[in-house]
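S.K.: everything below, folded, please.
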Amino acid sequence: MNRYTRKRALLGALGFATAGALGLAGCASGGGGTDAGDGAARSLVVAVTTDVDTLVPWTVTQFQAANVLQNLYGTLVELDENLEAVPGLAESWETSEDGKTVTFHLREGVTFADGSAFDAEDVVASYTAIKDEDTAAVSAANLSSVKTIEATDEQTVTMTLSAPDAALFSNLTPISTAILPSEVDVESLESTPNGTGAFLLEERTPNEAITLAPNPDYWGGEPDLAALEFRVIPDQSAIVSALQAGSVQMAVFDDQLVSSTIGGSVTVTETPQLSYHTLQINSRKKPLDDVDVRLAIACAIDRQEVLDTAALGGGEVTGPITSPAFRSDPADRPCPEADADAVKKHLAAAGFEDGLTLHAIVMQGGYSTAVAEAENIQAQLAEVGITLEIEPLESGTYVDRWVAGDFELAVALNGGQPDPDAMYGRYFTSTGNLNSVAGYSSKSLDELFAQGKAETDPEARKAIYADVSAELEDQAAWVWLFTSYNYTATAEGVTGFTPLPNGSLQGLRDVTVE
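M.R.: Sure, this is the predicted structure:
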């Protein structure tokens, strides 16, 4: 039997995909983090560029919403500072010799925000609901190997798997697999979140701020902050001014140029991200169902030029998989560099010698490089006879269109994961719950993903996901562009925050303001 036990709570992994800031109730003039007297806990102000679009964890896709929800809800398994799966609401687990049975031992004394006790029935009900198609949970595919789940007793949950699943524990870490009360009214969560997280919702003013209060009954210990508020400041330059004025104590930028203007006593930390910038292609729409059209697009784009133009070179050109142990080699693609002759060949093979017109959606306001990426791609495609019409959309509308697969092309920033199955299993398998977003699947990919989950040998798994990466590139399922950096700005006196590359903000529970 393999047993994994953690003696104490570890820090949750954290990181940002867009600029952010927390503002709090009860601040001194200017809204900065202050205390009520010597030795009193202080509040923290962190800025975000857009408001959250949902407070329901199972359906969250927006980075900003996920960042808030990570502080309100808990998952059975968490990621530590090394992006390894460690205990969360489950304090330990055991895996049978054949890998098909996993027994989770839950923490005792954990309560939800409404004061009700957390137990095994909540886990069973939550995972059952996530697997239910009617829930439309974005991480349903993360539980695809779970055949049955039962509460052995109040503090024990037993999963029976259809096959060994090497990605299972990583798949249980996203906030979209959060545990909710067994009798939860999901619609009520939009106004009254009910989780086991380190903070409680205190107040929300749409498009302005969300204020959180520390949870005195949090299983990991009550946070040191007196209050935590996510304040919406749409313009990153305005966030810089707020940092300089002291009315904001933390922000995370994705724009290197903006972050370089902060100065003063503010510390800026550069962190590579697992999230990746990509041009998504919906191959279920004509003429993109023709692989030659997709390859023409892929061979037309100079990824380094997109990176240099949109992000001032702040990142690295990437292939499909950014998971550190499985990272794709961007040179292993049909056109490692832009190749006009190859474009001409593929367009001719598809019957578009005279070019064609395509349409792409792009998000405005969600992250700083989106429109610049779209415009550079548009210019590059124009040079080879492909006209790209760009449709800018505000964040909420973009997410709705994206989730519905209502696009030909989409300029996107997607979150990466430490395990490639957690990263892509829900996208590129035929039964994946986000396959309509991916726009591509195949029998061979289904088989490869099944093999990758069942394989326990690390080197053998690397070979399998190298084959996954090869098919995604050879078929030009999408055009992977680059990974970027985040720039975490913290004011003097803010400690306990360690930016990590996976996009989680759960570690705000460990922040102290002095």
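S.K.: use CA for all of it now, contacts and neighbours both
M.R.: Fine.
S.K.: which elements pack onto the helix or strand encompassing Tyr127?
M.R.: Taking DSSP states H and E as the definition, one finds Tyr127 inside helix 120-131. Counting contacts by 3 or more C-alpha pairs under 8 Å, 6 or more residues apart in numbering; DSSP states H and E, helix 120-131 packs against strand 146-153, strand 156-161.
S.K.: any buried residues in stretch 291-305, and which?
M.R.: 291-305 (16 or more other C-alpha atoms under 10 Å).
S.K.: and if you look at stretch 486-502?
M.R.: Of the residues in stretch 486-502, those buried under the neighbour-count criterion (16+ other C-alpha under 10 Å) are 486-491, 494, 497-502.
S.K.: quick check: Leu161 vs Leu200, distance?
M.R.: Leu161 sits at a distance of 34 Å from Leu200 (criterion: C-alpha to C-alpha, to the nearest Å).
S.K.: show me where the stretch 151-300 of the chain has its helices.
M.R.: Assignment of helices within the stretch 151-300 of the chain using DSSP state H, counting those that start in this stretch yields the ranges 168-171, 236-245, 256-259, 291-300.
S.K.: one more, so I can put them side by side:
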Amino acid sequence: MIWLFLLPDFSVAGEVPDRKETLIIGVGRDFLDGPASRTYLHGSTHTWEALTYLDENLNASPWLAKSWESGDGNRTWIFHLRENVRFHDNTPLTADLARQSILRIASSPRYDPSGVFKDLDHLEVRGNLDLIFYLKAPCPAFANRISYYQSPVLHPKDFEPDGRLKTVTGTGPFYLKQAIPGDRIVLEVFNGYWGGTPHFRRVIFRELADAQTRAMALMAREVDAVADVGAILPQQVDTLKRVPGLILKHVEVATTHYLVFNCAKPPFKDNSTRRWLASIIDRDTIVDTLVAGCGRVAHDPFTPLAGDWCFGDLDGKWEPVHKPPTAPVDILLHAGTVERWPYLDIAQFIQMQLAEYGFKAVIHIREPGAYYKEMKAGKFSMALQPNTLMTGEPDFFYSYYLASDGPRSYGCASAGTDSLIARGRDSETIAEQRESYRLLSKMFARQLPLLPLYHDISFFAYTNRLSFFGMDHNFRPLLVQATPAATAQRAGRGD
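M.R.: Model (predicted):
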């Protein structure tokens, strides 16, 4: 499979054709997710859209579905698609095309790792624009559960027989023009977009994996903005604030950072050891000193933006044990995350705190492939990881980390946990769900299969070439609204 679409090569801003109409954004990772992914490109590229999105309070809001209703005790959900939506090849969006796209996601754990569609009985269309989900069990939060990455709508012509993607033909305001793995994504405006006309006709995402390189590219105006979760490190904030012509802003995103325990082997197989470690880790110091304004201490398993599901059970008052374990432990770090968050500093701080108790910790930084291989094989004691509450409701988190069949469940599952997860998933009303998740929150605080450290506050920056640039709670840059300064000036003069 070849991912390269040929265009003239350019490496710096000055060599970009039609520079006035081009927005260049520096990010710390590759937004080309590839053929074996759910969406081919990251959602921040605005190339594809889903049935629903989450508002700033992480409640479901309309996207490709303009409205919806439920029946049969929240077992049947009808989504009404927007009229006059077209794919990038100008094919009209229909309920049948959306159905084929959703069934691709639902058919494989690869594309549905959190089991969003595990209770889907069947999916039907009614007329040209109504999509009807029939569930085996009630789900009052279903519109949330299928938001964003859980229901991307892509044209089925791009699907291989095994579900892999040839490319991405979506309905978003931009379409894919060029993709160079590990280098850049080039997007062009889609003139048939249903939701408004962007000010920029071209957007380029440049992968700048090194944090210092991202900052230098911004200051040299090789990029117009640096914007993604973790794109600006805490220690860079003060420097960027003082650079003339740069605008620095921040937004609280739905991402939380965790210390994940390997509960399948000693020493963290023992719950008392996990609680002991939690009792000595000074999360306030981590946030105040190392994160330095880029986060707040986690008092819940996931983001407080999901306020209806947060109960404040992680207050840090765990009972210490009298004798900590003496066997050395490993702290595993993903090399890519070290350049996006102060994970190495945090790991060294934890290492230092453990050393005060005679507890030796060794830090290992691994490239992505080796990192995930070692995590899957259980060759770690602790690991630092981010996770974003993409659906805004607890099942996304608990089914992922705590369930027996969860993709990130590292020996922490139990019959009691599985029972509560199922109870929360299958509740008939929001009130019943809330009670189940309140119990799960308390169980989580007692068992501590992973320790939430802090909730992310992401900084982003842009040059005064732009009069407006924003980023939302899912760290998507607001590409349609991004405005060049010259456009704003002309509008102000009435030209």
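S.K.: please state their TM-score.
M.R.: TM-score for the superposed chains, counting by TM-score structural alignment, normalised by the length of the second structure: 0.83, backed by 467 aligned residues with a C-alpha RMSD of 3.2 Å.
S.K.: related to what we said a few turns ago, Leu161 and Leu200 of the first structure: who's more crowded?
M.R.: Neighbours per residue, other C-alpha atoms under 10 Å: of Leu161 of the first structure and Leu200, the larger number sits with Leu200, 26 against 19.
S.K.: tell me which residues touch the more buried one, please.
M.R.: Contacts were defined as C-alpha atoms under 8 Å, 6 or more residues apart in numbering; by that measure Leu200 of the first structure touches Leu72, Ala113, Pro193, Leu212, Ala213, Pro214, Asn215.
S.K.: what lines up with the fourth one in the second structure?
M.R.: The reference is to Leu212 of the first structure. By TM-score structural alignment, Leu212 of the first structure lines up with Leu187 in the second structure.
S.K.: let me see the contact set for that match.
M.R.: Thr45, Phe174, Tyr175, Leu176, Lys177, Gln178, Arg202, Val203, Ile204.
S.K.: Lys442 of the second structure corresponds to which position in the first structure?
M.R.: Matched by TM-score structural alignment, Lys442 of the second structure corresponds to Ala470 in the first structure.
S.K.: I'd say that match and Ala331 touch.
M.R.: No - Ala470 of the first structure is not in contact with Ala331 according to C-alpha atoms under 8 Å; the separation is 10.8 Å.
S.K.: just to revisit the earlier point, with the second structure superposed, average distance for the host helix or strand of the match of Lys442 of the second structure?
M.R.: Taking DSSP H and E as the definition, Ala470 of the first structure sits inside helix 458-474. For helix 458-474 of the first structure, the mean distance from the matching residues in the second structure following superposition reads 2.7 Å, by mean C-alpha distance after the TM-score superposition for the first structure.
S.K.: so what touches that helix?
M.R.: 295, 319-321, 325-326, 328, 332-334, 420, 445, 448-449, 451-452, 455, 478-479.
S.K.: what range in the second structure matches the helix holding Tyr127 of the first structure?
M.R.: Residues 95-106 of the second structure are where helix 120-131 of the first structure lands when matched by TM-score structural alignment.
S.K.: now swap in stretch 163-172 of the first structure and tell me
M.R.: If you align by TM-score structural alignment, stretch 163-172 of the first structure falls on residues 137-146 of the second structure.
S.K.: quote the end-to-end distance of that stretch.
M.R.: With C-alpha to C-alpha applied, stretch 137-146 of the second structure spans 15 Å between its terminal residues.
S.K.: might you report the residue contacts of Asp114 of the first structure?
M.R.: Applying C-alpha under 8 Å, 6+ apart, the residues near Asp114 of the first structure are Asn194.
S.K.: picking up where we left off before, Ile390 of the first structure: which of the helices and strands packed on helix 120-131 of the first structure is closest?
M.R.: Each of these was checked against Ile390 of the first structure via C-alpha to C-alpha, and the shortest separation belongs to strand 146-153, namely 41.1 Å.
S.K.: which residue is nearest the centroid of the first structure?
M.R.: Centroid-nearest residue in the first structure: Gly415, 3.6 Å away (criterion: C-alpha atoms, centre = their mean).
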